[in-house]
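**Q** Compute the structure for the input listed below.
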Amino acid sequence: MIAFVLVSEAHTGGWIWRETADRLRAAGFGAHPVTLTGLGHRRHLAGPDTDLATHVEDVVQLIDHLPEEQVVLVGHGYGIHPAVGAADRRRERIARVVYLDVGLPRDGAPALALVPDHTLHDRLRQDPQAGPIPAPALDQWSRWGSTAGVPLPALERLTRLAAPQPVRTLTQPLRIGAPDRPIPATTGVLCSANGSTIAMLETRLGFGDPQLRALVDPRVTFFELDTGHWPMLSCPEELADTLRRAAAGEGHRLTLPAEPDRPAEFLLPVPERPRERIGRVDLYLPDGASTEPRPAVVFVHGGPVPESMRPTPRDWPAFVGYGSYAASLGVVGVTLDHRLHEPADFGRAAQDVAEAVELVRADPRVDPDRIALWAFSGGGLLTADWLAAPPPWLRCLAASYPVLAPPPSWGAVDSRFRPAQAVAKAGRLPLVLTRVGLEDPAFAASVGEFLAAAEQCGADVELVDLPGTRHGFETTDHTEEAREGVRRAMAAVLTRLTES
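**A** All right, here's what the predicted structure looks like:
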C-alpha cells in the first residue's frame, strides 16, 4: 500500500489539498496532507524559532506514524524543501518524491532562493531579521505563481485561510545529510501557465545544462499540466490522476539529444566574415571600416545559459550569422558572451553588456553616436536599463522573441529588469520587436504585456510579426517567412541607425 504525503506551498496548510486528497483516497490510496507548524490550523504554534528544520521534523513525524510502508512525498513550491529534507532522513520509506511546479532545491541554499516574489527578496535584503511574512492579499497571490485556472471562490478561500509564513522557514539553509546519494525516484510536475514546460527543459538540456543532465535517468519522470501554480485548486482531479501515474512510474523521460550530423546553419546564406575577438566581445567589420567609422549593432544573447556550455553563445551559428549579416550591410556587427548563467545573474549580465557597449563605442572604427542594441530571448529583460534611461547615442533597441517579464519558475529576478514598466521612460527611442507565433505561452504573455504598456505611453514600436515561426527560429525554421522576418527586422534597425 502506498500513501501520498502532501506538503503545501508557503502560507497555506493541509486544507489546500482537500479535493485532490479525496480523489486519491477514492482510488484506494492513503492521502495525508501536512499542515506545518505555524500554518493552517496550527498557526497559533508559530514562534521566533520556527524554521525549516521545524517543518522537516513535521514531515518526518508524519511519515513515522503512517501505517503504509511506502510513501510518495509531494512538495508544492516551498513545500519541496521540508519534503526533500524529510526524504533525506527517511530514504528507506520513500518510493518517490514529486516536485510540484518547483525547481530543484540545493543543499546549503534557503527556500527563498526559489521564491519568485521579488518584493519579498527586497524586504529581506533591507531587514534580514524581519518578522513573519504577511500572507498575500487577494490580488497578490501571483507573486508566488500564476493563479491561472483558479476559480474566484477558491482564490478567496486561499486568502481567507492563509497564515503568515515564519521567516526562518524561508531563510534557513536546507541541509541534506548525503547530497550525493540521490532519492531513488523523482517526478517533476510542471505547470505550463506558470512558465514551465517539458519543451523548455529539453531545450535547456540541449544547451548542456549539467543540472538537468543529472535528470536523464529512467527513474526520473515528468508531467505537464495546462494550468497555473495552484493545480490542487484549479484542476484537483487532473492533479490526482497525475500523482497516481507518477506513483506508478509513468511520465515523460528526458533523453540526451542526439548529436546532429552537421551544425545548425543560419537561415540566410550569408558568408561568414572574419572577426576580431577582444575579451568577451567579437567584432565583425564591414569593408572600409578602417577609413570611415561605421554604426554598430550589438547583439545580446538570451539565457540563462549554463556556464559550462560549449560553444558559448557568440560562436552559435545564429550569432555568427547575425554578426556577418550586419557587416555585409555596411555596419559593425558585435556579439558577446555575458554571464547570465542563472536567473540571479541578470545584474552582472547587464554590467557585461554595458562594458561591451563602451568598448565598442571607444573603437575608432565605430561611430560612437550610432549604436543599436538587439536582444534575444531571455536577454529581453536586459533591455529594461536602456529603456529606463536611453542615452542619445542609442539609436534603436531591438528584440527578437524576447522574454519581457521573468516567468515565476525562474525564481526571484531583480525588480529592475521589468521592460514593461521601464518603457514609459523610453521617450522616442525607436523599438523593433520580432514576435513569433509559436511561442511559449508565458513568454508570449510577457510580450503582450509589454506591447500594451508601450501603446499606453505612445512608444515608437515597429512590430515584425512572424506567426508561423518558433522561439530561436534562425537555425530551426528555414522558411521564407522566417528569412523575410530577419531581413525586415535588420532593415528597420539599420534605417534608424543611419537616419539623421
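**Q** okay, CA-based contacts and neighbour counts for the rest of this
**A** Fine.
**Q** For stretch 253-270, which outside residues touch it?
**A** Contact partners of stretch 253-270, identified using CA atoms under 8 Å, 6 or more residues apart in numbering, comprise 202, 205-206, 213, 215-218, 220-222, 317-318, 321, 324-325, 328, 474-478, 482-483.
**Q** So which of these belong to strands?
**A** 220-222 (DSSP state E).
**Q** State the distance from Ala489 to Val71.
**A** For Ala489, the distance to Val71 (CA to CA, to the nearest Å) stands at 54 Å.
**Q** who's more crowded, these two?
**A** Val71 (25 against 21; other CA atoms under 10 Å).
**Q** Quick check: closest non-adjacent residue to Cys457.
**A** Ala424 (5.6 Å; CA to CA, 6 or more residues apart in numbering).
**Q** The one you found belongs to a helix?
**A** Yes - membership of Ala424 in a helix is supported by DSSP: H, G, I helix; E, B strand; the rest coil.
**Q** So it is in contact with Ala453, correct?
**A** Yes - if you go by CA atoms under 8 Å, Ala424 and Ala453 touch, sitting 7.4 Å apart.
**Q** structure for this one too, so we can compare:
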Amino acid sequence: MTAFVLVGGAFTGGWLWDGVAERLRAAGAEVHPVTLDAAPGAGLGTHAEELTALVDRIDGPDVVLVGHDYGIHPVLAAAGRRADRVARVVHVAAGLPQDGDPALLLVRDETVRARLGHDTTPLPAPRGGEWARWGSLEGLAGEDLDRLDRLAVPQPARTLTEPLRLDGALERVPAAAVMCTADGPDLDAVEMMVRTGPVSLRKLAGPGYAFFELPAGHWPMLSHPAELAGLLLRAAAGEGRRLTLGEEQPSYETLEFLLPTREIPCERHGRVDVYAPDGEERRPAVLFVHGGPVDADRVPTPRDTPFYRGYARHLAGLGAVGAVVDHRLHALTDYGRAAGDIAEAVEELRSHPRVDPDRIALWIFSGGGLLAAHWLAAPPPWLRCLALSYPVLAAPPGWEAVESRFRPAEAVAGSGALPLVLVRAGREHPAFAATVEEFLAAAGKHGADVETVDVPEGRHGFEALDRTEASREAVDRAVRAVLHRVTGGR
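**A** The predicted structure follows:
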C-alpha cells in the first residue's frame, strides 16, 4: 500500500487536501494530510522534524511525500533524512529549492519579501483577493476562497527565512512534479530551461524526475481534486514524462563563435572584460549582458565562454570596443543586484581610455532582458542603442518573484528616441515569445524606434543550437545595426 503524506503551502493545513485525500483513500491508498506547527516560533527545521517523525511512524512500504508551494521545503528536508523510507517526492505548484535556500526566495509578493528582511512576527493570512499574491486563483469557486479565508492561520516567519538544509541522500529519492500551467511554466518551458539554463537544472533530465501538466492555478487540490489525485497515483506508480537532453545539446560554453573572429586580447577590469581594436583613438563601445539566472559557481562564467568572447571580438574587429560583464543574476530575486553590477560595469567601460563615453550601446540576452527596464525608462544621452536578443521582456508565468520594477514592456513608454534592435527567434518558447509581443505592442503604442532582426527557424540561443547560414546572417545584420546606431551612422 502506498502512503501519501500531503503537505500544503503557507497558511494552510491538512484540511486543504480533503477532496484529494478522499479520492486517494477510495483508490486504496493510506493518506496523511498534514497540519504543521503554526506557533510563532516554529521554523522550517521544526516542520522538517515533524515530517521526519511522521515518516518514522508509517508502516507502509511506499511513502510518497507531496509538497505544495512552501510545503516542498520541509518535504525535501524530511526526504533527505529518510531517503531509505521515502519512495518518491512530488512537487505540486512548487519550486525546486536547493540546499541553503530559504523559502522566501520563492515568495512572489515582494512586499512580503521586504517585510521578512526585518520583521520576525508571523505573517497574517491573506483574505479574499489577497490570495492572488501567492499564486493564481484560476479555477477557484467562491466557496473555495471562503474556505481559505475561514481556515487559514498566520505563517511563522522563520518557516520562510530559515535556510533549507539538504544532504546528498536526497539524490537517491525519485521525484515528480505536477506543473500547474495556469500558475507557472509548462513542461515546454521547463525543458527549455534544462537545455539552456543553469547547469543545476540538468539533473531534471533523466530517469529520476517525472513531469505532469495540469491546467490549473495555484490551488489544484481545491479546483481539480479528482485530476490531482489521479496524477499523484500515477506519480507513485513511476509514470510521467521524462526529459532528455539528447545529442542536440551543443553548449555555448564550448562551441566556437559561429562567425570568424580575430584573436584580440582581453583586458580584465573587475567584472568587465574589454576587447579594443588597434589604435589609440577613442571608439564607441558595446557592452554585452548575459542572460540568466546562472549558477553562482558556474565555470566558465559567461564572459569566459566562446559565445560572449566571440561577440565582443567580432565588434572589435569591426572597429568598436566590445565588452562583456559577469553580473550576479543567480536567482529570480537577484535582478536588483545584477542591475547594480551592470551600472558599475557601464561606468567602468565609459572611463576606459579607448572608449568614447558618449557613444555606448547595451546588448542584453535572454533572461537578462528584464534588466533593460532601467535603461528604457530613462535613457541617458550617451546610450545610443539598446539591443535585445531572444529576450524575456515581461515576467512570464512562474517568474512572479522578480521585482515589479523590472518590466521592460511597461518601461518602454519612457524610451523616447532611443534606438532599439530586437533579435527574435522564430521558434522561441511561447511563454517568452508572448513577452516580446507584449513589448512590441507597447513599443508601437508609444512610438519607440525598434528594428527587428528575425531568425524564422532559430531557437532560443540559436547561435549555438542552429548554426546555419541564416543564423550567421542574422548575427551579422544585428551587429551592423547596432554599430550603425552607436557610431551615429559613421
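**Q** rewinding a little: which of the contacts of stretch 253-270 of the first structure are buried? Put it as a PyMOL command.
**A** To isolate the buried members of those in PyMOL, using 16 or more other CA atoms under 10 Å:
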select buried, resi 202+205+206+215+220+221+222+317+318+321+324+325+328+474+475+476+477+482+483
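**Q** Identify the residues contacting the equivalent of Gly139 of the second structure over in the first structure.
**A** Alignment note (TM-score structural alignment): Gly139 of the second structure maps to Val150 of the first structure. By CA under 8 Å, 6+ apart, the contact set of Val150 of the first structure is 228, 230-231, 233-234.
**Q** hmm, 10 Å instead?
**A** By CA atoms under 10 Å, 6 or more residues apart in numbering, the contact set of Val150 of the first structure is 156, 227-235.
**Q** Quick one: classify it as helix, strand or coil.
**A** With three-state DSSP as the criterion, Val150 of the first structure reads coil.
**Q** Determine the three-state secondary structure at Trp374 of the first structure.
**A** Looking at Trp374 of the first structure with three-state DSSP, the answer is strand.
**Q** cool, and Ala53 of the second structure?
**A** helix.
**Q** from what I can see it touches Val75, true?
**A** No - contact criterion CA atoms under 10 Å: Ala53 of the second structure and Val75 do not qualify, at 12.0 Å.
**Q** Which parts of the first structure are strands?
**A** Using DSSP E, strands in the first structure cover 2-7, 30-34, 70-76, 94-100, 186-191, 220-225, 275-278, 281-284, 294-300, 332-336, 366-376, 394-400, 431-438, 461-470.
**Q** In the second structure, point out the residues matching the third one.
**A** Aligned by TM-score structural alignment, strand 70-76 of the first structure corresponds to residues 62-68 of the second structure.
**Q** Which positions in the matching stretch come out as buried?
**A** By 16+ other CA under 10 Å, the buried positions in stretch 62-68 of the second structure come out as 62-68.
**Q** for stretch 195-211 of the first structure, same thing?
**A** 195-198, 201-202, 204-209.
**Q** Quick check: the two most widely separated of the residues you listed?
**A** Gly195 and Gly208 (20.3 Å; CA to CA).
**Q** so where's the longest helix in the first structure?
**A** The residue-count maximum for a helix in the first structure (DSSP state H) belongs to helix 480-498.
**Q** just the angle between that helix and strand 431-438, please?
**A** Here helix 480-498 of the first structure runs at an angle of 170 degrees relative to strand 431-438 (axes from the mean of the first three to the mean of the last three CA atoms, to 10 degrees).
**Q** more crowded one of Ala53 and Val75 of the second structure?
**A** Using other CA under 10 Å, the more surrounded residue of Ala53 of the second structure and Val75 is Val75, with 25 against 13.
**Q** coming back round to it: which residue in the second structure lines up with the residue nearest to Cys457 of the first structure?
**A** Match for Ala424 of the first structure (TM-score structural alignment): Ala413.
**Q** ok, now Thr312 of the first structure?
**A** With TM-score structural alignment as the criterion, Thr312 of the first structure pairs with Thr301.
**Q** and what of Gly468 of the first structure?
**A** That one, Gly468 of the first structure, aligns with Glu457 by TM-score structural alignment.
**Q** thinking its match is in contact with Arg427, fair?
**A** Yes - with contact defined as CA under 10 Å, Glu457 of the second structure counts as touching Arg427 (6.0 Å).
**Q** would you list every one of the helices in the stretch 51-200 of the second structure?
**A** With DSSP state H, counting those that start in this stretch, the ranges of helices along the stretch 51-200 of the second structure come out as 72-81, 110-115, 142-151, 158-161, 187-196.
**Q** Which one of these lies nearest to Pro126 of the second structure?
**A** Judging the helices of the stretch 51-200 of the second structure by CA to CA, what sits closest to Pro126 of the second structure is helix 142-151, at 7.2 Å.
**Q** The closest one vs the first structure, average distance?
**A** After superposition onto the first structure, helix 142-151 of the second structure lies on average 5.8 Å away from the residues it aligns with, using mean CA distance after the TM-score superposition for the first structure.
**Q** sorry, back to before: ok now do the match of Gly468 of the first structure, which residues does it touch?
**A** Counted by CA under 10 Å, 6+ apart, Glu457 of the second structure has contacts 425-428, 466, 468, 470-471.
**Q** go again using 7 Å as the cut-off
**A** Listed by CA atoms under 7 Å, 6 or more residues apart in numbering, the contact set of Glu457 of the second structure reads 426-427.
**Q** Which residue in the second structure aligns with Glu276 of the first structure?
**A** In the second structure, Glu276 of the first structure lands on Cys266 (TM-score structural alignment).
**Q** measure that match to Trp219 of the second structure for me?
**A** Applying CA to CA to Cys266 of the second structure and Trp219 of the second structure gives a distance of 51 Å.
**Q** out of the two, which sits in the more crowded spot?
**A** Trp219 (26 against 16).
**Q** Leaving out chain neighbours, which residue sits closest to the more buried one?
**A** In this structure, Trp219 of the second structure finds its nearest non-sequential neighbour in Leu137, 7.1 Å apart by CA to CA, 6+ apart.
**Q** I'd say that neighbour and Met221 touch.
**A** No - judged on CA atoms under 7 Å, Leu137 of the second structure makes no contact with Met221 at a distance of 12.0 Å.
**Q** Ala478 of the second structure pairs with which position in the first structure?
**A** Using TM-score structural alignment, Ala478 of the second structure sits opposite Ala489 in the first structure.
**Q** Ala236 of the second structure now?
**A** Looks like Ala236 of the second structure aligns to Ala247 there (TM-score structural alignment).
**Q** check contacts around that match.
**A** Contacts of Ala247 of the first structure (CA under 7 Å, 6+ apart): 72, 96.
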